[in-house]
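Chemist: Sequence first, then the predicted structure, then my questions.
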Amino acid sequence: MFNGLANWWDNAELWLAQLWFPLQFILVVAVLGPLCLGAAWLIDRIVDRIGAWFGSAPDRDSPPRS
């Protein structure tokens, strides 16, 4: 199984390396763009959840709300 996967990866890498550079760029942006946006969204959601979990301390300098 690993030999088949390694052969497939080598063929895909060779195909990509032999493409014209603008096509390489378009393919990389088309694949990495959504992946990076998804990772950024996921990180944002995780940070929001952790921030909500820890909560915020009341501001002692401001007057209390009514």
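Modeler: Right, received. Where do you want to start?

Chemist: can we go C-alpha only for contacts and neighbour counts from here?
Modeler: Fine.

Chemist: what's the offset of the lengthiest helix in the chain from the middle of its chain?
Modeler: For the chain, the helix with the greatest residue count under DSSP state H is helix 21-54. In terms of C-alpha atoms, centre = their mean, to the nearest Å, the centre of helix 21-54 is found 3 Å from the chain centre.

Chemist: Spatially central residue in the chain, please.
Modeler: Residue closest to the average C-alpha location in the chain (C-alpha atoms, centre = their mean): A39, at 2.5 Å.

Chemist: ok, structure two:
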Amino acid sequence: MWSVRTIIDAWDAFELWLTQLPFLFQVVFVTVVVLPLCAGVAIGLDRITARFDRAPGPGTPDRRD
């Protein structure tokens, strides 16, 4: 089983590896990995929160009784 210390050590090793890369490779890594990952998280959160949105949709008549 993974402990918190194992996760922290793995993250530290990854961070050290990434910061020691030349700047061009850091930019490529961010462009190829981090930006699509952030976009995927944002799209997922948008879809999840849309399920809880109680505002009427574009085809739903507005009821103000």
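Modeler: Cool, got the structure. Quantities reported herein were computed from a predicted structural model and do not represent experimental measurements.

Chemist: related to what we said a few turns ago, what is the aligned counterpart of the residue nearest to the centre of the first structure in the second structure?
Modeler: Aligned counterpart of A39 of the first structure in the second structure: V41 (TM-score structural alignment).

Chemist: ok, so what distance separates its match from F14 of the second structure?
Modeler: As judged by C-alpha to C-alpha, to the nearest Å, V41 of the second structure and F14 of the second structure stand 21 Å apart.

Chemist: ok, now L35 of the second structure?
Modeler: 18 Å.

Chemist: now do I43 of the second structure
Modeler: Taking C-alpha to C-alpha as the measure, I43 of the second structure falls 26 Å from F14 of the second structure.

Chemist: cool, and T31 of the second structure?
Modeler: For T31 of the second structure, the distance to F14 of the second structure equals 17 Å [C-alpha to C-alpha].

Chemist: do the same with D53 of the second structure
Modeler: Counting by C-alpha to C-alpha, the separation of D53 of the second structure from F14 of the second structure is 38 Å.

Chemist: same thing with V34 of the second structure?
Modeler: Taking C-alpha to C-alpha, one finds V34 of the second structure at 14 Å from F14 of the second structure.

Chemist: How about I48 of the second structure?
Modeler: 30 Å.

Chemist: cool, and R63 of the second structure?
Modeler: In this view, R63 of the second structure and F14 of the second structure are 54 Å apart by C-alpha to C-alpha.

Chemist: Give the residue from the two that has the larger number of neighbours.
Modeler: For the pair R63 of the second structure and F14, the greater number of neighbours falls to F14 (12 against 6), based on other C-alpha atoms under 10 Å.
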